[in-house]
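Q: can you look at this prediction? I've put the sequence above it.
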Amino acid sequence: MTGFDGALLILVESNGTYGRMLAQRALRGGAQVRLLTRDPRWYGYLAEDGYPALPVNTLDPAAVLDVVAGLRAAHPGPVAVTAGYEPSLATAATVARRLGLPGPDPDAVARAAGKDRMRVALAAAGVRTPRFRIATDAAQVRAAVADLGAPVVVKPVSSGGSVGVRWCPDAATAAAHAGTLLGALDERGAVMPHRVLVEEYLTGREYSVELFDGVAYGVTGKHVTAPPVFIETGHDFPVRQPAAAALAERAARALGVTWGPAHLEVKVDDTGPAIIETNPRLAGGGLTELVEWCTDHDLYGATLARLLGRDGPGAPPARRAGAIRSAVAPHPQRVTRIDAATARHLPRVRQVTVHARPGDRCGGFGDARDRLVTVAAVAPGAAAAAVAAQRGLVAVRVTTTSPEALLPT
């Protein structure tokens, strides 16, 4: 699946992982790409990747619809509309539906991307999730903790990359953290909904399940930092976890997420699997590329094909194993130098992604923005892949300032 000559891919906001990779795949296939964004400065890679950004208020679906309709009218070939940024997924799906373009059900996307709506829908369908409450003020948060029992996890109802997600040992901590989220601005300056999700903290191993058209094609073992934050620091693909895969398929059907890619996160404890997050999109953090290397299946190409109204082949079984390992800044500091040249030439290392540039702040966010560098490796077996990824990570040289050098800023 290689040819997209004459097509136009319109991204309603993006990111440096799956959004950027989808655009690069479209360009390699001969398509044009346009990025609609509130601020082109968020995307320092556009000049390198070779496509323009068009300023538009992407928080306004009507404004996005007007711009996309104009681009479609002016383009002689097929047009695809999607988002490379979690909060814009529902807007992109709505615009595609209004214009009669292929895409997922907008209501299903909104249910899956909204953490509170997802919890309510899955509970109604009898799909296990952590017990939860939705709170709009500190008193409701304290009542939720009393009901659920401490510790709990408090999170915004709309975010990606673990932004704003925090483990809280008691009601006071939970209420204080909720106060930083209710009606606050997200990482891109948009006002977050004035409600939070308070849920029981489940112990156990974490997995993600990758689906296409509602069918699970692989399960990934996840490595995350210890509470109070949950930053993904590693992935192992594939792992055998049929119960997690089956529950993810049930959840996708209950939400209506049965069109194109989906990335569901599952925790398995002594009771069994429970759905933690549902994302109606490709996996980020290099995981989609890892799955492609292990299966020889073009997932980005399959997604583009579906967006253009074509059928895409299902993913074959994994032929080899892959591992990802990431280094995370443990506290606030500033990057002065990252040297990944040695790591890139090590055996079985397929990709080294440097997330921070000299001068960037890192650490202290408590989410994916704290990642410094990620190494992906592929090998015939899982153990060899994990060893290769860890060796690659150790070979990267990172130099940062001390925390004191950042104060004040």
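A: Thanks, I have it. No experiment lies behind these values; they were computed from the predicted model shown. Numbers count the residues shown, from 1 in each chain.
Q: could you use CA atoms for every contact and neighbour count after this?
A: Will do.
Q: helix, strand or coil for the residue nearest the centre of the chain?
A: Here the mean C-alpha position of the chain is nearest to the C-alpha of Gly284 (C-alpha atoms, centre = their mean), at a distance of 4.5 Å. Of the three states, Gly284 takes coil according to DSSP: H, G, I helix; E, B strand; the rest coil.
Q: ok, it touching Asn15?
A: No: because the distance of 9.1 Å does not satisfy C-alpha atoms under 8 Å, Gly284 is recorded as not touching Asn15.
Q: which neighbours do those two share?
A: Both Gly284 and Asn15 lack any common contact, where contact means C-alpha atoms under 8 Å, 6 or more residues apart in numbering.
Q: coming back round to it: now for the residue nearest to the centre of the chain: which residues touch it?
A: Under the criterion of C-alpha under 8 Å, 6+ apart, the contact list for Gly284 reads Thr17, Tyr18.
Q: all helices for the stretch 301-409 of the chain, in order.
A: Secondary structure of the stretch 301-409 of the chain by DSSP state H, counting those that start in this stretch: the helices cover 341-344, 382-395.
Q: quick one: closest of those helices to Thr303.
A: Ranking these by their distance to Thr303 (criterion: C-alpha to C-alpha) puts helix 382-395 first, at 26.7 Å.
Q: could you list every helix and strand in contact with the closest one?
A: Counting contacts by 3 or more C-alpha pairs under 8 Å, 6 or more residues apart in numbering; DSSP states H and E, helix 382-395 packs against strand 232-237, strand 321-328, helix 341-344, strand 349-354, strand 371-379.
Q: buried deepest among these, which one?
A: strand 321-328 (a mean of 27; mean count of other C-alpha atoms under 10 Å).
Q: reformat the helices of the stretch 301-409 of the chain as TSV; add distance to Glu232.
A: Listed next are the helices of the stretch 301-409 of the chain as TSV, based on distance: least, C-alpha to C-alpha, whole Å:
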stretch	distance to Glu232
helix 341-344	20
helix 382-395	15
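Q: nearest to His235, of those?
A: Distances from His235 to each of the helices of the stretch 301-409 of the chain were compared by C-alpha to C-alpha, and the smallest falls on helix 382-395, at 8.9 Å.
Q: in the protein, which spans are helices?
A: When assigned using DSSP state H, the helices of the chain occupy the ranges 18-28, 46-49, 61-74, 89-98, 106-113, 115-124, 138-148, 171-181, 242-255, 287-295, 299-307, 341-344, 382-395.
Q: which other residues reach the fifth one?
A: Applying C-alpha under 8 Å, 6+ apart, the set of residues contacting helix 106-113 from outside is 86-87, 89-91, 93-94, 97, 117-118, 121, 158, 255-257, 278-280.
Q: this is the other structure I want to compare:
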Amino acid sequence: MSTKALILLEGSRMGTGTLYVQAAKRLGLHPIVLSADPARHNYLATDNIDAIRVDTDDLDALIRECSRLRATYDIAGITGFPYPGESVYATVAKLCQYFGLPGPNPASIERCCDKFNQRQMLAEAGVPVPAYRLAANATEVERAAAEIGLPVILKPAAGNGSCGVRLCRDAEELAEHTMYLFGGTYIWETSPRILVEEFAQGPYFVADILGNIIIEIGAGEFGPPPHFVYREYTYPAPLTDDQRARITDVSLSCLRALDLNWGPTNIEFRWTERGPVVIEVNPRLAGSPDPQLIQLACGIDLVTEHIKLVIGEKCDLRKRHSQTASARFLVPDRDGTLDWIDGAAGVPGVAEVTWYVKSKAPLIRKGDARDCIGHVIAASPTPTQTAAILQRAFDSITWSITPFPTIDE
């Protein structure tokens, strides 16, 4: 009998790849990772995982590789991660469709990955979204910002991890970031198009969904503006019953509007004066550490349940307990070489300490999720206790960064 294999496209710097590999093994599957550059995923070498180099932007090449693997393995399912771009998950959907395996609708995923198209579809369905315009050059950006009114958010129409996203509070910041995006420095996944958005101000929440079931709603905080670098996540979010009900209703409206009726989705909100406003709908599972937080908070292993869905097995989404789980991200305060980092692991109540980089790694801040170099997770029965554990853990962390040498003129 052929070995049952799970094909995984790409991986994740922040740990989701490891979670999928471990979950696949627990389910009796042989994980095989297809990646354009396997060397950039440290977990592949650490966990001794089968990895095959293939251009993950080339659908025909992926089809050929999967067809070749079918001669040796029983391919039970195919899935992947949003790295280096959202297009990977759209490719996953096409592969599942080609091989007749369970998976999302490719057309729905592709429509959703275009942020402008997503905004249009949500607005047409009556879902609350920020005011927005699409711009293809600096003149259009300036006009859109004038129509919406400063401050505005500038973001690429495709991408993830807050790459290229910035709050522009005045005309100078608007011109500066427009130049950055259009001036040849920013690397575009698609043709250069900027989404100019109203800055929806208020607390940030995220709904994690599988199929049409709201698994949990979390709360998040970011570092100082103008960038949106993660600082902390907490599950479950401290919501009133009314707030939870309204976020749930809007989430389900998003799924209907975008025809997302299979697999994982995570939806980001800001709670504004008019209630929950949708910032973004991501047609995929949220990256680490969200799955770990959800498992600690309510006992549902979203990665395992997603894989079950991928291989055609029945999911078990029953909540088994109720805790407060929080993650805080470590973000460097300067560029330079990381000499060493240590701490947090021995603090009682800490559930996980993960560093994304190794000693002697160069640290160059970009103002997005890539600035995070690690996270600490704590869990306990109460929000107050969890916050105290997390603070003690962070107070115990010691590290050293040597600034890059300067070149004298």
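A: Looks like it arrived, so ask away. Since the structure is predicted, the reported quantities are computational estimates derived from the model, not experimental observations.
Q: let me see the TM-score of these two.
A: Overall, the chain-to-chain superposition scores 0.92 on the TM-score scale (TM-score structural alignment, normalised by the length of the first structure); 399 aligned residues with a C-alpha RMSD of 2.1 Å.
Q: about what we covered before: counterpart of the residue nearest to the centre of the first structure in the second structure?
A: Applying TM-score structural alignment, one finds that Gly284 of the first structure aligns to Gly287 in the second structure.
Q: ok, now how distant is that match from Thr386 of the second structure?
A: 21 Å (C-alpha to C-alpha, to the nearest Å).
Q: ok, now Met179 of the second structure?
A: Between Met179 of the second structure and Thr386 of the second structure the computed distance is 43 Å (C-alpha to C-alpha).
Q: same thing with Ala146 of the second structure?
A: For Ala146 of the second structure, the distance to Thr386 of the second structure (C-alpha to C-alpha) stands at 44 Å.
Q: and what of Asn42 of the second structure?
A: Using C-alpha to C-alpha, Asn42 of the second structure is found at 30 Å from Thr386 of the second structure.
Q: coming back round to it: among the helices of the stretch 301-409 of the first structure, which is nearest Gln351 of the first structure?
A: Evaluated over the helices of the stretch 301-409 of the first structure, closeness to Gln351 of the first structure peaks at helix 341-344, with 6.7 Å, by C-alpha to C-alpha.
Q: that closest one packs against which elements?
A: Packed against helix 341-344 of the first structure by the contact rule (3+ C-alpha pairs under 8 Å, 6+ apart) you find strand 349-354, helix 382-395.
Q: the second structure: which residue goes with Gly260 of the first structure?
A: Correspondence of Gly260 of the first structure to the second structure, assessed by TM-score structural alignment: Gly263.
Q: excluding chain neighbours, what is closest to that match?
A: The shortest distance from Gly263 of the second structure to any residue other than its chain neighbours is 4.9 Å, reached at Gly211 (C-alpha to C-alpha, 6 or more residues apart in numbering).
Q: and Asp311 of the first structure, by the same measure?
A: Once its chain neighbours are removed from consideration, Asp311 of the first structure has its nearest residue in Ala305; the separation is 6.4 Å (C-alpha to C-alpha, 6+ apart).
Q: doesn't Pro313 make contact with the one you found?
A: No: at 9.6 Å, Ala305 of the first structure does not count as touching Pro313 under the criterion of C-alpha under 8 Å.
Q: neighbour count for the two, which is higher?
A: Each of Ala305 of the first structure and Pro313 has its neighbours counted (other C-alpha atoms under 10 Å); Ala305 has more, 22 against 15.
Q: so what corresponds to the more buried one in the second structure?
A: By TM-score structural alignment, Ala305 of the first structure lines up with Lys308 in the second structure.
Q: how much space between its match and Leu210 of the second structure?
A: Separation of Lys308 of the second structure from Leu210 of the second structure (C-alpha to C-alpha): 12 Å.
Q: could you report the neighbour count for the residue nearest to Glu86 of the first structure when sequence neighbours are not counted?
A: In space, not counting the residues next to it along the chain, Glu86 of the first structure is nearest to Gly160; the distance is 6.0 Å by C-alpha to C-alpha, 6+ apart. The number of residues packed around Gly160 of the first structure, counting by other C-alpha under 10 Å, is 18.
Q: next: the one 10 residues further on.
A: Burial measure for Asp170 of the first structure: 15 neighbouring residues, criterion other C-alpha under 10 Å.
Q: between Asn42 and Thr386 of the second structure, who's got more neighbours?
A: A direct count of neighbours by other C-alpha under 10 Å for Asn42 of the second structure and Thr386 places Thr386 higher, at 23 against 17.
Q: so that one touches Ile377, yeah?
A: No: under the criterion of C-alpha under 8 Å, Thr386 of the second structure is not in contact with Ile377, lying 9.2 Å apart.
Q: give me the common contacts of the two.
A: Here Thr386 of the second structure and Ile377 share the contacting residues Ala325, Ser326, scored by C-alpha under 8 Å, 6+ apart.
Q: anything in contact with each of Ala305 and Pro313 of the first structure?
A: Shared contacts of Ala305 of the first structure and Pro313, defined by C-alpha under 8 Å, 6+ apart, are not found at any residue.
Q: what's the match for Pro55 of the first structure in the second structure?
A: Aligned by TM-score structural alignment, Pro55 of the first structure pairs with Arg53 of the second structure.
Q: list the contacts for that match?
A: Counting by C-alpha under 8 Å, 6+ apart, Arg53 of the second structure makes contact with Leu34, Ser35, Ala36, Asp37, Pro38.
Q: any idea how far it is from Thr79 of the second structure?
A: Using C-alpha to C-alpha, one gets 16 Å for the distance from Arg53 of the second structure to Thr79 of the second structure.
Q: and what of Ala136 of the second structure?
A: From Ala136 of the second structure over to Thr79 of the second structure the distance is 33 Å, taken as C-alpha to C-alpha.
Q: and what of Tyr20 of the second structure?
A: Tyr20 of the second structure sits 10 Å away from Thr79 of the second structure when distances are taken as C-alpha to C-alpha.
Q: please apply the same query to Asp335 of the second structure.
A: Asp335 of the second structure sits at a distance of 35 Å from Thr79 of the second structure (criterion: C-alpha to C-alpha).
Q: the more surrounded of these two?
A: When Asp335 of the second structure and Thr79 are compared for neighbours, Thr79 comes out ahead with 25 against 16, by other C-alpha under 10 Å.
Q: excluding chain neighbours, what is closest to the counterpart of the more buried one in the first structure?
A: For Thr79 of the second structure, the aligned position in the first structure is Val81, judged by TM-score structural alignment. Of all residues beyond its chain neighbours, the one nearest Val81 of the first structure is Ile10 (4.8 Å), with distances taken as C-alpha to C-alpha, 6+ apart.
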